[in-house]
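K.L.:
I need the structure of the sequence given here:
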Amino acid sequence: MRSFPTGRMAIRLVAWLGLLLGTSPLFAQGTDDLLPVTEAYKLSSDAATPGVLKLHWTIAPDYYLYRGRMKFKGGDGVSLGEAQLPDGEKHHDEYLGDVETYHHNVDASIPYSVAAGTTRLKLSVQYQGCHEVDPKICYPPHTEQLDVPIPAGVDTKAPAAGSLGAALNQLGNRHDTSAGVVGAPLPAEQAFRFEALAQNPQHLLLRWTMPKGYYLYRDQTTLKLKDAAGLSLTPAWPAGTAHHDEHYGNVTVYFDQVELPVTVEGDLAGRKQLTIEARFQGCQDGGLCYPLMTRAVSVDLASGIAAAGATVPATPEQPPAGAATGPLQVSLIAALLLALGGGLVLNLMPCVLPVLSIKAVSVLESGGNRATARRHALFYTAGVLCSFVALGLGILALRTAGHALGWGSQLQQPLLVGALACVMLAVGLSMSGVVQFGATLGNTGAGLAARSGPAGDFFTGVLAVVVASPCTAPFMGSALAYAFAAPMLSALLVFLALGIGLALPFLLIGFVPALARLLPKPGRWMETLKQVLAFPMYLTAVWLVWVLANQRGADAVGLVLVAMVLLAMTLWWFERSRSRGVVSKCAVVVLAAATLVPMYLLAHVPPPSNATVAEAGVVAYSPGKLAELRAAGTPVFVDMTADWCVTCKANEHTVLDTQKFRDLLERTGTVYMKGDWTDVNPTISAFLQEYHSPGVPLYVVFPKTGGPGKQLSTVLTSSLVEHALTEATR
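P.N.:
Below is the predicted model of the structure:
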């Protein structure tokens, strides 16, 4: 970016080290002409837009600001969302590496919410910049305290404790409302009024009207005509409000009211009436986000008004192909058999094998003792079944409340991913012989999950279910789809059948003597086997850390690695403290408490701002883009995936990340569209619900003719994909 005389390079480097820590004053050498920091970077604020604070820096000539050195912190009663900053000028700094800078001026928008009774918006703004001509000096980080009045449009009334509004805020909140900012949400019909009129037969005007504090997503809105073959709609969206959403990223929304001009493309052929169906989604600012809503209005083209001036009920949509018949078309008996088979095959999936190795060791250690083998099987099965029931109840309860959760979605929570990584490390250390839990109680196994007592067997069953969720085995998809749509009792029976299938191998070994006799006799080789099987546990921990890196970035990885080191230290000292006094045992408690500190910090790490990285030849999924491609007659292959989904990664390795697949896309003219469900994403959740999919992976092929999409198997083969894409282009 710039060069320095050799004699000043060392001084410059020392100055930078001090500046990065915020403790070094400006070097006085040749700085008489430098502007004060507040004149070099004049900061102004604008809080006229309710819920959004706008900042503006006017940057003097020959000065620049670092994009990555800007920090914002709310004061008492103020919670800030993620700041929206434009891309800066990219270049390589000698000391900071690859950076982005701003010249002349820059604007930032920061969404915020305030606690009840708060009348002033107080926050601290930190920034840092440099002078880029002689004297080439960088200012230390500078912090300004802002105190601006809150505009009248911001609601600071808290919902009553225990009210429906408070409960919905806890379940469906997209912004930080821990201080209680919003009131009880309105019914969807009152929060989002939808109407239409005809300006002339070819031009319509659609209108959404929202009360104060509600907004509509532009990109979550789709329009279509019902029973109007050969006609299509072309909307002309007006400019909206830029908004940063923690799930959708940078989006455009509309407050209060939006009027959308729409052109009817095609030959109306004397039609007197059109029925327009709109699917859209919106939120209460700082509160509940509503699920996708479907409304339909009939417009009289002759009179130019909506029929009866009211919204008519939308008829149920035809389900997509591949799921079109709905999950309940499968009988309960068929769903139970599919679940049993899926649970059985789940034992062979790579996510479950590391945990099953623990029980394999314990079964082998029991030798020919029939009573011990039965006890292993029964308590392991109890752990599996209880976990499946708990998981099923949780998913079904949240879905009943209107929230989209699916198979494996618990791994969208970074804290759980980090905790599982630590558990895998602890189990691995116990199998390696670093620590033995419960020796004073007469247990001889290593680790809670590996020990021979009932608690160890039960815990291993729990752990098997938790780590099984990233995998989807054959037969499972239809069974889980049935469970998510069936009555509660039938759904729980499906989850229990899955659990029985997963536990079936150990049940058979425990209760069928002929199978038990096939097992090798225990001996000294068992200890070696146990230590060898520790390494899959370590690899599972590594995989979970990789998932965490994709969810929350390098900061989260650093925190979980610190937690894992502290956990290893705790277990090591725990083993050494067995024969020592009370002080040594207290040190174990202190180390264990220290392990929880980085895990607490991990729970508060925000998603990285650059979490989405474009892949060559891949289009990021959005309903609007999909509708645009389909309207243009382009075949589309939609891939819903997640970094924690082992089945997804296996399909990518064997089929989707191959040159053969890329050649197939080019030959058929198909667009490859991918949606990432690694983190919570309501848009993808809505797509999964539309296809009755219990989770990822989900693959849907949309033909160029505009017909319904075809859902593919969760386990892909090259021939299956080639056949589907060839059919889609005919």
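K.L.:
make it CA atoms for all contacts and neighbour counts henceforth
P.N.:
Noted.
K.L.:
in stretch 584-591, what counts as buried?
P.N.:
The neighbour-count check on stretch 584-591 (16 or more other C-alpha atoms under 10 Å) flags Lys585, Val588, Leu591 as buried.
K.L.:
Mind checking what secondary structure the last one has?
P.N.:
Per DSSP: H, G, I helix; E, B strand; the rest coil, the secondary structure class of Leu591 is helix.
K.L.:
so what's it closest to, chain neighbours aside?
P.N.:
Thr570 (5.4 Å; C-alpha to C-alpha, 6 or more residues apart in numbering).
K.L.:
here's the other one to compare against:
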Amino acid sequence: MTPWLTAPLALLMLALAPAAGAVDESDLLPIDEAFALSAVASERGRIEFTWKIADGYYLYRHRMGVELVEGGFKLNPLELPEGIAHTDEFFGDVQTYRNQVTAVLTGAAADDARTLGFRVKYQGCADIGICYPPHSQVVSVTLPPAGTVLDAAPSGDRADQALAGLDALTGGRGGTVPGLDLEPAGGAGLPLPPEQAFGFEAVVAGPEMLMLRFAPAPGYYLYRDRNSFSLTGEGVALAAPQWPAARAYRDEHFGEVMVYFEPVDVPLPLQRLRAEATDVSLRVTFQGCQDNGICYPPMTREVRLALPPAAAAAGQDAPPSGTGADMPARAGTPLWLALLLALGGGLILNLMPCVLPVLSLKALSLAQGGGDRRQARRSATWYTLGVLLSFAAVGAVALALRQAGLALGWGFQLQQPGVVAALALVMVAIGLALSGVFSLGAGLAGMGQSLTQKSGPAGDFFTGVLAVVVASPCTAPFMGSALAFAFTASPALAIAVFLALGLGLALPFLLIGWVPALAAMLPRPGAWMETLKQVLAFPMYLTAVWLLWVLAKQRGADAIGLVLAGAVVMALGLWWWEKARWAGRRTRWLALALALVALWPVWAVQALPAPERVSAASADGAVPYSAEALARYRAEGRVVFVNMTADWCVSCKANERTVLGREGFREALAAADAVYMKGDWTDVDPAITAFLESHGAVGVPLYVVYPRRGEPRRLPTLLTPEIVREALAEAARR
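P.N.:
Sure thing, here's the model as predicted:
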């Protein structure tokens, strides 16, 4: 991707990142103050429920309801006025109420009815970004004598008069009937304060483990899946909490949920990147309810803990003997080792299939240098500069977006359909240039020049940028450890690791450019160069086909049609540009405008909906990944093989074709009685990102084998049948 397109894309993605603002729930009003409810019968067949809504709060229209719990009254549907149109983060397009709203319930009261009891349900939110849980309370209404009519929809002085008259009828108790006081739904009694209803404590269970205890009081329960954890500390990161089996429960507020009625101990693993002892701050947010009573807003507790020195990193196992692929990051990994691993990972990236087409362009450029040492040095230096700056930019954007709370990892750019479409068009344009359809002259030097001739600094820099954008989704051996270090280190150290990755990628061409003995080994230019240039166009076209296939997985056939149409328009514009080389400046700029119009699909595909993905077991027998399913299989004592993959990950597809798609793998699964789970990270998926982070991975592929009992084992990035067979057999024995 050209620099002029990469920079705006990065700024746009940063602008779309959600603000990470902290909100203090103690600023909320009690729900009865935020939404003060009163009820009055203006006549025997008409009950009015009025909410006075505090400033900065609102009620949902579709979350309001009334049901009879005491007395004789035949109800009609509740009548609600039109609300304010609102697009809600949780419920979509809804209507809301502010300031005050009155709902009317009409019907027929029994002749002997004097008081009625109603359970009123409603839910609202505060503008500061916190929503109350669904709330219900029982209110009572005294009916006026037959023939008496109070002012309808009382407000201001008339409301006070109506309530004063109601006080007179009920002996000064307002709308409350003896024995039917306002109370939580179900009559569970007054709720305890949150600190008494839900006890919490955390202790250090070891250098790489915390133990959390949640203790609901009798008659209260805790939700298993409505919680979050964050940790502040140098060189320490959280893995996934290990919740024990929970109880299935039918909840009034959230439907079928998993809860705990008894105290529960939850191990919380840590990933240590530094060996020395350190102090950390753990922040835990959770939610629970009173059985047959109220639901508490999310509660947050924070504790300070002192971690002892660590001897090894958490969450990763060493690769099987005989393989050096995916060396785990050790606790206290020194910067020099992280940089060395990054340099090695970047160097091996040159051999990955995703980057070979672009590197062939650089090889062609060096060969065309004809032994000119000054030209070779200049070309290698500008190429290296393009690689280094692009690696730093991609890494900085990934770090910033993760810090902002987005579930992104390494290779995140190919999770964006617009980026995939743009890359496909760039590959087509390069192929057309190599095929001789057009050539870029000096007039476009600022936009990249030619990648196939002595293009000067801009063309060499562009080649480096393109190599990084295409290569970065690949995860070469040693890159995993280096990237894990980068994503948990300080920004300065992280950028140093990304620069080391870039230096490794650029190193072969940098050596050729600056070491005369290596440069002398290059073939001399000749007529064969033109044939080679045209042959190299076809890997570019194939790369474009691969990108279109990825785009089809992300946004379906409509996206393919848009990009193909854009490619045809772009080809027409570039061909016209070449034909108009001698026809005048105006004609050439019209051709250029036509080529730029062809970039419209880059924005159009981003707005297309994602196609419905198959959720049933796939043809290879894999079960779609979910944390709940994984926990269920583990509770059953099953061996589980988890494969985290993506359609744009070339290494993933190579492993699936050569190992995971073979009969030997299916036989190994059957022998271990193992479940095969697959997670698809082609699009952004926070659940899969959380799984990757829990195992110290920042991208795909990731392969984890869970034994019947004990800790999981992470396999190397590059698989062999022997590695997989041995890992499954060992898991079955444990």
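K.L.:
TM between them?
P.N.:
Laid over one another, the chains give 0.63 as their TM-score (TM-score structural alignment, normalised by the length of the first structure), with 514 aligned residues with a C-alpha RMSD of 4.1 Å.
K.L.:
just the buried residues of stretch 584-591 of the first structure now: which is nearest Gln412 of the first structure?
P.N.:
Nearest to Gln412 of the first structure among these, counting by C-alpha to C-alpha, is Leu591 at 28.2 Å.
K.L.:
counterpart of that closest one in the second structure?
P.N.:
Counting by TM-score structural alignment, Leu591 of the first structure lines up with Leu594 in the second structure.
K.L.:
which residues does the counterpart of the residue nearest to Leu591 of the first structure in the second structure contact?
P.N.:
In the second structure, the residue matched to Thr570 of the first structure (TM-score structural alignment) is Gly573. Counting by C-alpha atoms under 8 Å, 6 or more residues apart in numbering, Gly573 of the second structure touches Ala591, Leu592, Ala593, Leu594, Ala595.
K.L.:
measure the third one to Ala445 of the second structure for me?
P.N.:
Looking back up the chat, that one is Ala593 of the second structure. Computed with C-alpha to C-alpha, to the nearest Å, the distance linking Ala593 of the second structure and Ala445 of the second structure is 17 Å.
K.L.:
Then the last one?
P.N.:
Separation of Ala595 of the second structure from Ala445 of the second structure (C-alpha to C-alpha) stands at 17 Å.
K.L.:
between these two, which one's more packed in?
P.N.:
Ala595 (24 against 15; other C-alpha atoms under 10 Å).
K.L.:
wait, that one sits on Trp576?
P.N.:
No - using C-alpha atoms under 8 Å, Ala595 of the second structure is not in contact with Trp576, being 9.3 Å away.
K.L.:
surely Ser79 of the first structure meets Val114?
P.N.:
Yes - shown here, Ser79 of the first structure and Val114 form a contact pair, counting by C-alpha under 8 Å, at 6.2 Å.
K.L.:
So for those two, which sits in the more crowded spot?
P.N.:
Neighbours per residue (other C-alpha under 10 Å) separate Ser79 of the first structure from Val114, with Val114 holding more: 32 against 21.
K.L.:
Excluding chain neighbours, what is closest to that one?
P.N.:
Nearest non-adjacent residue to Val114 of the first structure (C-alpha to C-alpha, 6+ apart): Val78, at 4.6 Å.
K.L.:
Do I have it right that the one you found meets Ala116?
P.N.:
No - distance between Val78 of the first structure and Ala116: 10.0 Å, which falls outside the contact criterion (C-alpha under 8 Å).
K.L.:
With neighbour numbers in mind, choose between the two.
P.N.:
Neighbours were counted for Val78 of the first structure and for Ala116 using other C-alpha under 10 Å; Val78 has more, 19 against 16.
K.L.:
Tell me which residues touch that one, please.
P.N.:
Contacts of Val78 of the first structure (C-alpha under 8 Å, 6+ apart): Tyr112, Ser113, Val114, Ala115, Leu121, Lys122, Leu123.
K.L.:
Against the second structure, what's the mean shift for the longest helix seen in the first structure, could you check?
P.N.:
Longest among the helix segments of the first structure by residue count, using DSSP state H, is helix 534-576. For helix 534-576 of the first structure, the mean deviation from the second structure after alignment is 0.8 Å (mean C-alpha distance after the TM-score superposition for the first structure).
K.L.:
Map Trp681 of the second structure across to the first structure for me.
P.N.:
Per TM-score structural alignment, Trp681 of the second structure is aligned with Trp677.
K.L.:
rewinding a little: of all the buried residues of stretch 584-591 of the first structure, which comes closest to Met293 of the first structure?
P.N.:
Leu591 (50.9 Å).
K.L.:
So the closest one is in contact with Leu571, correct?
P.N.:
No - Leu591 of the first structure lies out of contact with Leu571 (C-alpha under 8 Å); the separation is 9.1 Å.
K.L.:
before we move on, back to that, how far out from the middle of the chain is the longest helix of the first structure?
P.N.:
Averaged C-alpha coordinates place helix 534-576 of the first structure at 21 Å from its chain's average position (C-alpha atoms, centre = their mean, to the nearest Å).
K.L.:
hang on, the earlier thing: any idea how far the residue nearest to Leu591 of the first structure lies from Leu356 of the first structure?
P.N.:
Distance from Thr570 of the first structure to Leu356 of the first structure, by C-alpha to C-alpha: 26 Å.
K.L.:
Then Phe458 of the first structure?
P.N.:
According to C-alpha to C-alpha, Phe458 of the first structure and Leu356 of the first structure sit 13 Å apart.
K.L.:
which residue packs closest to Ala296 of the first structure, ignoring adjacent ones?
P.N.:
In space, Ala296 of the first structure is closest to Glu277, 4.2 Å off (C-alpha to C-alpha, 6+ apart).
K.L.:
My understanding was that the one you found contacts Val297; is that so?
P.N.:
Yes - at 6.6 Å, Glu277 of the first structure counts as touching Val297 under the criterion of C-alpha under 8 Å.
K.L.:
Compare the two (neighbour count), which wins?
P.N.:
Taking other C-alpha under 10 Å, Glu277 of the first structure and Val297 do not tie; Val297 has more neighbours (25 against 20).
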